[in-house]
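sequence-free structure coming up:
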């Protein structure tokens, strides 16, 4: 039996965002909610953005015991001008909001395709555009784009989502190259299927598209390519975001931090 090391590895400094302002989109639930809470726990003033006013109100109710502050901000990201304006003065930007529809391309409604690209690619561009002047001015900023394993791999019947996530990867890398001389990092976090309402809502669509019973979608479709046979939790994704915003993440930029349970190892 190996005895413990007499010289344990030193612990890194905890994430301290006191005095920083963060903006998290899609903050009313799922990954966005977990990220908003994590950043507020680190002391940030978090502008929690979502179109779900009720969900934001519930989130804000958790702020009393946190070092930081959660400020609900009701916003539909298809209002691109408002999105860009909302990002002004932001130190940490987490582009998380997403929508999903599972359909074959020939049956995919063009208006939904347009909306998915607007919310998940054009809005992040406008938010980054709105945040960069302040970040550049102070010589520090953190952009974290919640991408997906679908930013690196495609799946059938998800043309809009896959296209948006692949585009987000390119946008994030471009922001990394432009931001590096100004102390701004830009990265993607790429989880596999997360235990969120977004995933739960697509079970019926997946069952119909693939011709399998709904109760088999999780095992036969969603987790088929994952070596680790479980959903990832929103809090695990939030910890990856926290790492990229912390002192040990300062040299990480233009990267995709993959949390896929071994999916892309195939």
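Received it, and whenever you're ready, just let me know what you need. Note that the coordinates shown come from a computational prediction; the quantities given were computed from them, not determined experimentally.

can we go C-alpha only for contacts and neighbour counts from here?
Noted.

what's the single longest helix in this structure?
Looking across the chain with DSSP state H, the single longest helix is helix 159-179.

which elements pack onto it?
helix 110-117, helix 123-138, strand 184-191 (3 or more CA pairs under 8 Å, 6 or more residues apart in numbering; DSSP states H and E).

show me what counts as buried in the first one.
Buried residues in helix 110-117, defined by neighbour count with 16 or more other CA atoms under 10 Å: 113, 115-117.

pull the distance from it to the chain's centre.
Put simply, helix 110-117 sits 19 Å off its chain's centre (CA atoms, centre = their mean, to the nearest Å).

need the residues that contact that helix.
For helix 110-117, contacts defined as CA atoms under 8 Å, 6 or more residues apart in numbering pick out 78, 98-100, 160-161, 163-164.

at 6 Å what do you get?
For helix 110-117, contacts defined as CA atoms under 6 Å, 6 or more residues apart in numbering pick out 160, 164.

hold the first one in mind and look at this next one:
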């Protein structure tokens, strides 16, 4: 399929899942805006590389996704969008009684509130065009829970609820809103954790991946950023026109348990 003529904004997309999504959207012909909170030469160079690789327009726009005004300004600076992928997120692990309040506030702001602000800013343009796709990158933790991840689990459950509400509000207007719920995805961040985990458990790489990182993922295989990006592109296709207000799990069976 082609997304030529469509503009996509992907938040938190200078690495990891967001970058994979941006690459797949560009490959499908969309004009893409990538984003993070930094504003470095390498961020803009990354946008230029994606543009050169796929022959489409790609821009980098810095925005602090913990700030609601900045989230809305991102959409305005981009010139609106046809496709909005809310991907920005952070994580912190601690018992509830020890959980730092500033970490709680930051996770809720970046993982949940940012999606509210960008969606609110993007919907008027989508309604005027009679077409739009809002795709929220939630998590298996938007459907289930783990100990010591109170803020992340709360935020991702909130993203799923927000997804359903938006879908109902725009039903019949040519706009869909869905959430993708990944399990463990092999990103540079996860890859970097593997050597330390090997030392911690005195295990080889294969055992750490299978028995520690992918303990709850029955397939015992990571999802890939390309697979997440492909799922986003599918949700933008004509085949997905009647898929709205739901979650799509890309978790190797995690939430089937």
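Looks like it came in fine. Worth saying up front: this structure is predicted, and the values here are computed from it rather than measured.

what ranges do the helices span in structure 2?
16-27, 41-54, 68-78, 101-108, 114-129, 150-170, 188-201, 205-208, 225-235.

please identify the most buried of these.
Comparing the helices of structure 2 by mean neighbour count (mean count of other CA atoms under 10 Å), helix 16-27 ranks first with a mean of 25.

report the inter-axis angle for that one versus helix 41-54.
40 degrees (axes from the mean of the first three to the mean of the last three CA atoms, to 10 degrees).

and helix 16-27 of structure 2 with helix 225-235, angle?
For helix 16-27 of structure 2 and helix 225-235, the angle between their directions (the same axes, to 10 degrees) works out to 50 degrees.

output the contacting helices and strands for helix 16-27 of structure 2.
On a contact count with 3 or more CA pairs under 6 Å, 6 or more residues apart in numbering; DSSP states H and E, helix 16-27 of structure 2 meets helix 225-235.

what's the helix it packs on in contact with?
Residues outside helix 225-235 of structure 2 that contact it (CA under 6 Å, 6+ apart): 17, 20-21, 24.

pick out the most distant pair among those residues.
Across these, no pair lies farther apart than 17 and 24, at 10.7 Å, counting by CA to CA.

gap between the closest residue in space to residue 38 of structure 1 that isn't next to it in sequence and residue 179 of structure 1?
Leaving aside its sequence neighbours, residue 38 of structure 1 sits nearest to residue 238 (CA to CA, 6 or more residues apart in numbering; 6.5 Å). Per CA to CA, to the nearest Å, residue 238 of structure 1 is found 23 Å from residue 179 of structure 1.

can you count the residues close to the counterpart of residue 67 of structure 2 in structure 1?
Superposed on structure 1 with TM-score structural alignment, residue 67 of structure 2 falls opposite residue 79. Number of residues near residue 79 of structure 1 (other CA atoms under 10 Å) recorded here: 12.

quick check: residue 79 of structure 1 vs residue 85 of structure 1, distance?
Counting by CA to CA, the gap from residue 79 of structure 1 to residue 85 of structure 1 is 10 Å.

same deal with residue 50 of structure 1?
Distance of residue 50 of structure 1 to residue 85 of structure 1, given as CA to CA: 15 Å.

and residue 142 of structure 1, what's its match in structure 2?
In structure 2, residue 142 of structure 1 lines up with residue 133, judged by TM-score structural alignment.
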